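Participant: Provided below for reference: sequence and predicted model.
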Amino acid sequence: MAMATDPSKMTGAERTAVFMMSLGEASAAEILRHMGPKEVQKIGTAMASLDKVTRSDIDYVLREFSEAVQDQTSLGVGADDYVRSVLMSALGEDKASGLIDRILLGRNSKGLEALKWLDPRAIAELIRNEHPQIVAIVLSHLDPDQSAETMSYLPERMQSDLILRIATLDGVQPAALQELDEILEQQLSGKNTAKSSMIGGVKAAAEILNFVDTALESVIMESVNQVDEDLAERIQELMFVFGNLVGVDDRGIQTLLREVSTESLVLALKGAEEELRDKIFKNMSKRAAEMLRDDLETKGPVRVSDVEVAQKEILAVARRLADSGEIVLGAKGGEGML
């Protein structure tokens, strides 16, 4: 990808890629060694895609990094505080929080961290016979999409119970987490494969359900609702659904539309509210909007399941764009980022 004309408009991944490449192979490799699979993939992709990086781009990134840490010294500042401050300044609160937890809270967690490099089916096989509370802790520690796929390989009767446990999980004692980590490390090696860790909670449950198929999501939420109606409502409020795209800014909608097929868009909009349809039309050329309106009118009745699949596909694209920093997605309640 070609660099932005204005270096200040570079995404976080692009800035990180420029910074890493300016360090040289040995230093960049050492930094990547301490990152998780998603960070490695995202930064590696950005590094491989860089094109026409100018000296001014490099100077801007290095200067920005220098300014972020220039007030920090090794005198009177704890190592944890220093790392937290640097990452917050460089990446922002939303993107830095997960990385901070991985570095500061999980720096000694070899077993739990190793799971993130495994295939979801392998993770499911490893944990399926554990106590449901242990399984909930493991799923909370994984990234939401990896957790969702792992859960799909677990018995259906367990899934609603796991979401309930994740949603009501508000911390794990360090001793218990260390013991779990050691057990997992021993199991993984056999298969050749500070404070309470802030994992779990209603938001974690909602994020995992965002990646679950619509039919399974409905079954799980119905079961959760029967057990705890208030909890089910709080989970639902934090889930990002297709209708929430109406809150994405115009530039974000335009970026999303460039990545979505017309066929999927027509199907998805058949089940959308008028406000979202208008938002989509507004961010298309006049001719394209007219053609889309015609397609919607001539499409005729469609199955609800086909609409839901199309909406899930578009939401998956939206999350990918959000992860790369190209668009911003707000949750239903207006808080947080996906």
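Facilitator: Here it is on my side, so go on.
Participant: from now on I want contacts and neighbour counts done on CA atoms only, so please keep to that.
Facilitator: Will do.
Participant: and Leu112, how many neighbours?
Facilitator: Neighbour count of Leu112, defined by other C-alpha atoms under 10 Å: 23.
Participant: repeat that for Glu25.
Facilitator: 10.
Participant: alongside the first one, take a look at this:
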Amino acid sequence: MSDEKGEKKPVRKVSRVESAAILLMSLGEADAAQILKHMGPKEVQRVGAQMAQLQNVTQDVVEHVTTEFLEAVGGQTGLGIGADDYIRTMLTQALGEDKAASLIDRILLGGNTTGLDTLKWMEARAVSDIIRYEHPQIQAIVISYLDPDQSAEVLSNFDEKVRLDIIMRVAALETIQPQALQELNNILEKQFSGGTSAQTSRIGGVKRAADIMNFMDSSLEAPLMESIKDVDADLGSQIEDLMFVFDNLKDVDDRGIQSLLREVSSDNLILALKGAEEDLQEKIFRNMSKRAAELLRDDLEARGPVRVSEVEAAQKEILTIARRMAEAGEIMLGGGGEEML
């Protein structure tokens, strides 16, 4: 689109998730389906939700997204290499052995999703219903096996006493015998008609409990943490030390902050910064253009008092984006006990 002088107007900012959704919609059903087959449950859910929200996408935006994609893959020498060894090595280096194992099975071996992995594709409410009447230790193993954000959502469907029991058991888990994990997997496979066997034996732990707590709604997280400390003050402190909270964003490097800001809405940022420490606010300002920083300062002052619950919700939303970007290797989170590789 051009203005009256014939100059091309800049294309509006498009997030990575929206870019993926636009690209898939442009490819057509058959090709898009082939790509989605090789994506994990969280990625499919995020991209699918974004595809459902797309409307009035201009031709300029489609051309911009397509051009960016072609530029990104244009220099990739690995494109078109079909060697299994190459794919195995690439996925293992990118995801680690545990995360890559089931994906390699599905892509290279044509294996079906295991019973436990099938739960990752289900709605949190459905998972809650499946494990609701299982032994608490079984519940803890399942919660440990799921991704932290899904685990947090599943736990939100239980009452406070059950949540406390499960998260305490998750924190106490270190390893589980392969036979026990296989037995649980077999039970689930009978329900879901799964295939290959799970090999993971290390599961749970204090760090896992902290990761799950990170994704819980503030209204559930605070009382749960208080209950944990009532039962075991030392464990509560360990979990708290390992949790990545909003203030820990000041330990993220400048490039990471800049990448994160591109994915965060202005309204959420304003609300979140209302409750942030001054040094974190200054770090955010430093990583914006002078004009954008001035506008943000003005908006913060003009906003006036806001509810604590609104601030916490905005901070949680930004932290969720930050963790997803960290999982994708786009930024590195520091502080809060984040493991360094």
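Facilitator: Structure received. It should be emphasised that the depicted structure is a prediction, and the values quoted were computed from it without experimental measurement.
Participant: how near is the residue sitting furthest away from the middle of structure 1 to Leu292 of structure 1?
Facilitator: Using C-alpha atoms, centre = their mean, the residue of structure 1 lying farthest from its centre is Thr298. It sits 36.5 Å away. According to C-alpha to C-alpha, to the nearest Å, Thr298 of structure 1 stands 10 Å off from Leu292 of structure 1.
Participant: and Glu275 of structure 1, by the same measure?
Facilitator: 15 Å.
Participant: more neighbours: those two, which one.
Facilitator: For the pair Glu275 of structure 1 and Leu292, the greater number of neighbours falls to Leu292 (20 against 10), based on other C-alpha under 10 Å.
Participant: does the aligned partner of the more buried one in structure 2 lie in a helix or a strand, and which?
Facilitator: Matched to structure 2 by TM-score structural alignment, Leu292 of structure 1 sits across from Leu296. If you go by DSSP states H and E, Leu296 of structure 2 is part of helix 290-303.
Participant: for Asp31 of structure 2, same thing?
Facilitator: Using DSSP H and E, the element containing Asp31 of structure 2 is helix 29-36.
Participant: what packs against that helix?
Facilitator: Where contact means 3 or more C-alpha pairs under 8 Å, 6 or more residues apart in numbering; DSSP states H and E, helix 29-36 of structure 2 is packed against helix 16-27.
Participant: which residues touch the match of Leu292 of structure 1?
Facilitator: Ile270 (C-alpha atoms under 8 Å, 6 or more residues apart in numbering).
Participant: can we see that at 10 Å?
Facilitator: Leu296 of structure 2 makes contact with 266-267, 269-270, 273, 284-285, 288, 290, 302, according to C-alpha atoms under 10 Å, 6 or more residues apart in numbering.
Participant: ok, those residues vs Gln93 of structure 2, which is closest?
Facilitator: Ile284 (32.0 Å; C-alpha to C-alpha).
Participant: which non-adjacent residue is nearest that closest one?
Facilitator: In this structure, Ile284 of structure 2 finds its nearest non-sequential neighbour in Ile257, 7.2 Å apart by C-alpha to C-alpha, 6 or more residues apart in numbering.
Participant: counterpart of that neighbour in structure 1?
Facilitator: Under the alignment (TM-score structural alignment), Ile257 of structure 2 maps onto Ile253.
Participant: quick check, its match in a helix?
Facilitator: Yes - under DSSP: H, G, I helix; E, B strand; the rest coil, Ile253 of structure 1 sits within a helix.
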